[in-house]
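Participant: Quick one, what's the 3D model for this:
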Amino acid sequence: MKEKILAHRGVSLTAPENTMSAFAAAVEQGLAGIELDVQMSKDGHLIVIHDERVDRTTNGKGLVKDMTLEEIKNLDAGSWFAEKYSGVKIPVLEEVLELIGQREFIINIELKSGIIQYPGLEERVLKAVKKCGLLDRTILSSFNHYSLLKIKEISEDARIGVLYYAGLVDPWEYGRNLKAYSLHPFFPSVTEQMVKECLEQGLQVIPFTVKDKETAKKLIDFGVEYVIMDWGRVN
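Facilitator: Sure thing, here's the model as predicted:
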């Protein structure tokens, strides 16, 4: 089963989400890959964090877009989770890509370009991924489908994943129109017939965010490529 799991924000049940500790744990535990979120700092760096604000997962306050990399790196991104992670820092995307290196490992990068527009985000992410030689092991997803179109305009070879919540009628048609590699639906909307139709149309299905192994197994049996899942070992 592990070869089908993309750890949601890393091994986020036993390490602080979207940190190097959580990502390293996914590598060590032999999972298929990781899912992470990218926003952009005031000075144009690719910041790996889910929320638009740093308040929930650090000891700081404010919007990522209003902070420099130096200011972000001065934050504690681990103490909120557990004392043993005190001092853990928010990573930049390049640090995560370097960790992955040439391993047979999938990285799903979600571009957080919906609530806040980050000019140049798509170009910068693609540049970082290509520089590390990881384009063929990276899936770039977003709820902002204009970002996905922009990615394909910049790089036809990029693999894009269409994130969505609501049940779509004939989602494979929508995915094909976007020249997507995969559809990333909210998991309750996934049926076996839907997965079968997508696969026949050349689209992979990667549901999010599954909370338990029983549901994950059912979806894997349907034929999904990966499952984005909250993952972590019980200590």
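
Participant: For the rest of this, base every contact and every neighbour count on C-alpha atoms.
Facilitator: Will do.

Participant: what about the helices in the chain?
Facilitator: 20-28, 69-73, 93-100, 121-131, 145-154, 171-177, 192-200, 213-222 (DSSP state H).

Participant: Tell me the helices and strands packed up against the first one.
Facilitator: Looking back up the chat, that one is helix 20-28. Under the contact criterion of 3 or more C-alpha pairs under 8 Å, 6 or more residues apart in numbering; DSSP states H and E, helix 20-28 touches strand 33-40, helix 93-100.

Participant: which one of the helices of the chain is the most hemmed in?
Facilitator: Highest mean neighbour count among those (mean count of other C-alpha atoms under 10 Å): helix 20-28, with a mean of 20.

Participant: quick check: angle from it to strand 33-40?
Facilitator: Angle, helix 20-28 to strand 33-40, by axes from the mean of the first three to the mean of the last three C-alpha atoms, to 10 degrees: 150 degrees.

Participant: now what about helix 20-28, what contacts it?
Facilitator: Outside helix 20-28, the residues that touch it by C-alpha atoms under 8 Å, 6 or more residues apart in numbering are 7, 9-12, 14-16, 33-34, 90-91, 96, 99-100, 105.

Participant: I'd like the structure of this one too, to check against the first:
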Amino acid sequence: MTASSPLVQTGLLAHRGASLLRPENTLESIAVTAEMGVLWIETDVRTTRDKKLVMVHDSTLDRTTSGSGYVAQTDLAEIQKLDAGSWMGPEFAGMKVPTMKAFLTDICALGLSLQLEFKEDKGREEELVDLVCDELEEYWPADGPSKLFFSGFSERCLRRASVRMPNVQRALALTCVPRDPDRLAEETGVTIMHVQDDFTDEAALEAIRASSVEFGVATVNDPQRARDLLDGGVQQVLTDDPQLLSNNRYVAA
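Facilitator: I've put the predicted structure just below:
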């Protein structure tokens, strides 16, 4: 059966931007992704202690900045003083953690499409979604729902997003392909599911092919594996390497 009209039609999502080449989720990572001709970027959004939005994957600052501690327990002003590039190499020193406003501004200016993943703090799911939707309503183009979708592991986040911005599609992040993807999609109100590559074997691909849900697999950095997945029924792969596929666009043989 497979998804008849997938939202992401290029087969590739740049995972946290060009994260193989530039520090993840930075504005520089966006710019390089666009230069390579990739159309879709995946990124992560979190709240700070003072209820501002920043693009950070981890719950803590330790791995990708010169700081330490939880993002949710640090004010934006403190985060903006940190170096978000040196961890990857000295040539990237001085790069900063972008706010969501800055990130959206660059995405729109470059004509890119966005998968926005909610990185919630348990118990504050609705607060995160409301802050994100408030900024999207202000800075995202009114005619842009087809260039945006939400994702997350939290069904609570996705339910709140369906209330706030019902025209924006939603993706449920999972470890493995569920036994009945279509039933789970109906229960959760999503049209897309993302699963982990390590759990996507031939049996999983068979379930994907039998489903009408749009499927993505993360994180895939081997070109042959990416093509095998796309040939096997997956609609999109998430990759750290924007040049993973020839011309950054997959065309089935």
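
Participant: Compare the helices of structure 1 and give me the one nearest residue 232 of structure 1.
Facilitator: Using C-alpha to C-alpha as the criterion, the shortest distance between residue 232 of structure 1 and those is 8.6 Å, found for helix 20-28.

Participant: Residue range in structure 2 corresponding to the closest one, please.
Facilitator: Mapped onto structure 2 with TM-score structural alignment as the criterion, helix 20-28 of structure 1 occupies residues 27-35.

Participant: The matching stretch vs structure 1, mean deviation?
Facilitator: Following the fit onto structure 1, the mean deviation recorded for stretch 27-35 of structure 2 is 1.0 Å by mean C-alpha distance after the TM-score superposition for structure 1.

Participant: Quick check, residue 152 of structure 1 in contact with residue 146.
Facilitator: No: using C-alpha atoms under 8 Å as the test, residue 152 of structure 1 is too far from residue 146 to be in contact (10.0 Å).

Participant: ok, back up a step: got the helices of structure 1 as a markdown table, with distance to residue 48 of structure 1 columns?
Facilitator: Listed next are those as a markdown table, based on distance: least, C-alpha to C-alpha, whole Å:
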| stretch | distance to residue 48 of structure 1 |
| --- | --- |
| helix 20-28 | 10 |
| helix 69-73 | 11 |
| helix 93-100 | 6 |
| helix 121-131 | 11 |
| helix 145-154 | 17 |
| helix 171-177 | 26 |
| helix 192-200 | 30 |
| helix 213-222 | 25 |
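
Participant: right, and the ones you listed - which one's nearest residue 42 of structure 1?
Facilitator: helix 69-73 (7.6 Å).

Participant: Centre-most residue in structure 2?
Facilitator: Structure 2 has residue 42 as the residue nearest its centroid, 2.8 Å off, counting by C-alpha atoms, centre = their mean.

Participant: Now do the contacts for residue 196 of structure 1.
Facilitator: Residues near residue 196 of structure 1 by C-alpha under 8 Å, 6+ apart: 222-223.

Participant: Would you mind finding the match for it in structure 2?
Facilitator: Per TM-score structural alignment, residue 196 of structure 1 is aligned with residue 209.

Participant: And that match, how far from residue 223 of structure 2?
Facilitator: Counting by C-alpha to C-alpha, to the nearest Å, the gap from residue 209 of structure 2 to residue 223 of structure 2 is 21 Å.

Participant: For residue 162 of structure 1, state which of the contacts of helix 20-28 of structure 1 is nearest.
Facilitator: Proximity of the contacts of helix 20-28 of structure 1 to residue 162 of structure 1 (C-alpha to C-alpha) peaks at residue 34, which lies at 16.7 Å.

Participant: What about residue 117 of structure 2, how many residues nearby?
Facilitator: If you count neighbours by other C-alpha atoms under 10 Å, residue 117 of structure 2 ends up with 25.

Participant: and it, what pairs with it in structure 1?
Facilitator: Matched by TM-score structural alignment, residue 117 of structure 2 corresponds to residue 110 in structure 1.

Participant: right, and that match touches residue 145 too?
Facilitator: No: Residue 110 of structure 1 lies out of contact with residue 145 (C-alpha under 8 Å); the separation is 11.4 Å.

Participant: and for these two, which residues touch both?
Facilitator: Listed as contacting both residue 110 of structure 1 and residue 145 by C-alpha under 8 Å, 6+ apart is no residue at all.

Participant: List the contacts of residue 196 of structure 2.
Facilitator: Residue 196 of structure 2 touches 174-176, 217-219, counting by C-alpha under 8 Å, 6+ apart.
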